[in-house]
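Colleague: Quick one: sequence and predicted model below, then my questions.
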Amino acid sequence: MRIAFIVLALVGSMMATIQSAAASEDVVRGDLHATTEDGVRIFVRELRPRSWLDGAEPIILLHGARVPGLASFDLPVTGGSFAADLAQRSGRLVYVMDARGYGGSDRAAAFEQPPEANPPQSRAYLVVRDIAAVVSIAKERSGSRTVCLLGWATGGMWVGYYASLHPEDVGHLVTLNALYGGSAQHSQFGPGSPVSDPAHPDRLSPTIGAYARYDAASLLPGWDKSIPVADKDQWRDPVVAAAYQRAALESDPESQKSEPPAFRAPMGAIEDSFYQASGRRLFDASTITGHILVVRSERDFWSRPEDVQAFAHDAVHARSIRIVALPEATHFVHLDRPERGRGQLLDALQGFLVEP
């Protein structure tokens, strides 16, 4: 196994902007559903380049804890579809999925009840079933025996978990700003954090219910705080930010029933993230056998350098490991402007995918 450490400088690129604008025109979209082994329907969007590599490993993109797939990866504005740019640049089929409880996928009956009536929904052990269903479809439609999984934030934890259980399915694995139990200290999710139980700081608060509601305004403060300039528009396109908020609300048919409008997000991701942030690993990376790319933004508020180090340390059977650091980049790097890390992330992925 070889480990490569790469630091990508944030250099402006006009070409990246031009490619992003053209990508949507060169990609054909289609919406599908996959059914899990326990009968849950999972929403999937396929992005097919007009000229694609038949038999090449397809790429599956998985969102994070709050905002589902399309809002995260396929916004209908220039610079807002990381999925389209990735499909166009790689020449591969790209699939954007929603985990159960999110977006166009089935929601459990608990979502029709008050959140406090049920425990956190869509835990990681269930989401790996969702990934399995999408992997099956992606393999069949692409003609490839393996897939590339890319997960952002909690999505990185989920795809890593899946790859540890089904290493034969995953030729390439990408985690973007993901937790991995590398430390017992985390300001937002660890012991003693706002989501911990005051009586038992190493446990999740019992007040965390099945789901939470998020309005549009709640999606920007963390992003704003991590951008190191006063004018946030210099870092991210305001059109992309507005589309992100709009798509998040549109992902839930119940969002307009709240005032202000708010979408529901399962809290299972928060429970699992709490354990990871507390140093309790949900899976062991030693069983992953494909190529691994671990990407972390310098200004990420979710993952920690210790998570990157721990993952690389444990992944002893990976064919190769690349660790990419994106200086000054934010947690939302794939939605930021190309010169703020998005272009460098696409470059890193393009280089990684050619690993045989």
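Modeller: Cool, got the structure.

Colleague: Please make it C-alpha for all contacts and neighbour counts, starting now.
Modeller: Fine.

Colleague: Strands of the chain, start to end?
Modeller: Listed from the start of the chain, the chain has strands (DSSP state E) covering 3-7, 27-35, 41-49, 59-62, 94-97, 147-152, 170-176, 196-197, 200-204, 211-215, 262-266, 291-299, 320-330.

Colleague: Does residue 44 touch residue 99 like I think?
Modeller: No: using CA atoms under 8 Å, residue 44 is not in contact with residue 99, being 9.5 Å away.

Colleague: So for the two, which residue has more residues nearby?
Modeller: When residue 44 and residue 99 are compared for neighbours, residue 99 comes out ahead with 33 against 25, by other CA atoms under 10 Å.

Colleague: which one is residue 4 nearest to, not counting chain neighbours?
Modeller: With CA to CA, 6 or more residues apart in numbering as the measure, residue 322 is the residue that lies nearest to residue 4, at 4.6 Å, once sequence neighbours are left out.

Colleague: take a look at this one as well, against the first:
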Amino acid sequence: MDQTIPAHGYRPDLVVEDFTVPSDTPGISLHLRNKRASAQKTFSAERSILMVHGATYSSASLFDVPLGGRSFMDHLATQGFDVFALDARGYGGSTRPAEMDAPAQDSAPLVRTEVAVRDLASAVDYVLAHRGIPRLNLVAMSWGGSVAGAYTAGNNGKVARLALVAPLWLLNTPAPIDSGGALGGYRKVAVLDFRERWLAAAPEAARASLIPEGWFERWAEASLASDPLGNAERPRVMRAVNGPIQDIRDYWGAGKAYYDPNDIRVPVLLVHAEWDRDVPMATMQDLFSSLKRAPYKRWVEIGEGTHMVLLEKNRMQAFDAISQFLAERDP
């Protein structure tokens, strides 16, 4: 059974609901947040979106922190989209595997990409049934791009368009997210210390203005709040599963694709920023060239941005590129 929980403290022109829906695994539930304009009464495939987060931070952290008075979900909802955002198991409001309550070294890396693809499948099927629509648009970031790409490759009929922000693909350089060494089931992320690595991707002269004042602190607090157990530790941390990092070692970092882009047969948008160290430009070019069966494809490159461009000063360029792509008619 799903549970609908009204959310409070958001813009009065938007309806916000949080859903708890079943996964394909007994005892594992998935969190979905929905935002839409309060005036919206009808729903269509073309105006419906499901968002997928990356390897470390939840959907609420990446897509729904109101920086500068507006989150990415707010932006899409005010553009007339019915927007859902998924937390895969182990993230945000979704069930964390029981192994995350034990020491990390007691389990193998949790929530591999294959598991997240299954969670995405459960979420897509829920939204399609809930809204009575045949398909929807997918918007995903980083590792979420791997999840959404793999899902779309096997389920083109359920996807209208695919928009990917810095999607993980074949890497010719080490992945910054992987610090090396043995991987346990999960890792503890000191979110407040992430600012230095984030800014290090930008030229030194650009770092002071990359993240507007107060934005990092607000985002970090929201990220830490997503994991009450980790947040109770001192120093404060957030637990993140290690399955995505294991898959970087086994696939992307080893020159092996997890899925075949030729199996994607829907329109695709790639959004990338010039200072992205996690997904270098050559990686993006390789993926773009590999999408040979998409009806059409587009690559938008944003200047003065890093892998976290959705939370930086130039984020509106990414927001607008995605909303325009999803709103336009097929050529």
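Modeller: Ah, there it is. Bear in mind that the values here come from a model prediction, so they are computed numbers and not experimental data.

Colleague: Give me the TM-score for these two chains.
Modeller: Remark: TM-score between the superposed chains equals 0.89 [TM-score structural alignment, normalised by the length of the second structure]; 316 aligned residues with a CA RMSD of 2.0 Å.

Colleague: aligned partner of the residue nearest to residue 4 of the first structure in the second structure?
Modeller: When the second structure is aligned by TM-score structural alignment, residue 322 of the first structure is paired with residue 298.

Colleague: Let me know the distance separating residue 127 of the second structure from residue 34 of the second structure.
Modeller: The span separating residue 127 of the second structure from residue 34 of the second structure equals 10 Å under the rule CA to CA, to the nearest Å.

Colleague: Equivalent analysis for residue 100 of the second structure, please.
Modeller: With distances taken as CA to CA, residue 100 of the second structure is found 27 Å from residue 34 of the second structure.

Colleague: Same check on residue 197 of the second structure?
Modeller: 31 Å.

Colleague: same question, residue 79 of the second structure
Modeller: Taking CA to CA as the measure, residue 79 of the second structure falls 14 Å from residue 34 of the second structure.

Colleague: Same question for residue 156 of the second structure.
Modeller: Spatial separation of residue 156 of the second structure from residue 34 of the second structure under the definition CA to CA is 23 Å.

Colleague: likewise residue 282 of the second structure?
Modeller: In this view, residue 282 of the second structure and residue 34 of the second structure are 35 Å apart by CA to CA.

Colleague: Of all residues in the first structure, which one is nearest the centre?
Modeller: Centroid-nearest residue in the first structure, with CA atoms, centre = their mean: residue 152, separated by 2.3 Å.

Colleague: To which residue of the second structure is that one aligned?
Modeller: Under the alignment (TM-score structural alignment), residue 152 of the first structure pairs with residue 141 in the second structure.

Colleague: quick one: the closest residue to that match other than its chain neighbours and residue 126 of the second structure, what's the gap?
Modeller: Across the structure, with CA to CA, 6+ apart as the measure, the residue nearest residue 141 of the second structure apart from its sequence neighbours is residue 165 (4.6 Å). Going from residue 165 of the second structure to residue 126 of the second structure by CA to CA gives 24 Å.

Colleague: Residue 100 and residue 34 of the second structure: which has the busier surroundings?
Modeller: When neighbours are counted by other CA under 10 Å, residue 100 of the second structure and residue 34 differ, and residue 34 comes out ahead with 22 against 18.

Colleague: residue contacts, that one?
Modeller: Taking CA atoms under 8 Å, 6 or more residues apart in numbering as the contact definition, residue 34 of the second structure lies against 15, 16, 17, 18, 19, 82, 83, 84, 85.

Colleague: And the helices in the first structure?
Modeller: According to DSSP state H, the first structure carries its helices in the segments 14-23, 69-73, 82-90, 124-142, 154-165, 221-226, 238-250, 268-277, 305-314, 342-352.

Colleague: For the first one, which outside residues touch it?
Modeller: Looking back up the chat, that one is helix 14-23 of the first structure. With CA under 8 Å, 6+ apart, helix 14-23 of the first structure has contacts from 78, 79, 81, 84, 85, 87, 88, 338, 343.

Colleague: Let me know the closest of those residues to residue 250 of the first structure.
Modeller: When the contacts of helix 14-23 of the first structure are ranked by distance to residue 250 of the first structure (CA to CA), residue 81 comes first, at 16.5 Å.

Colleague: Alright, I will stop here.
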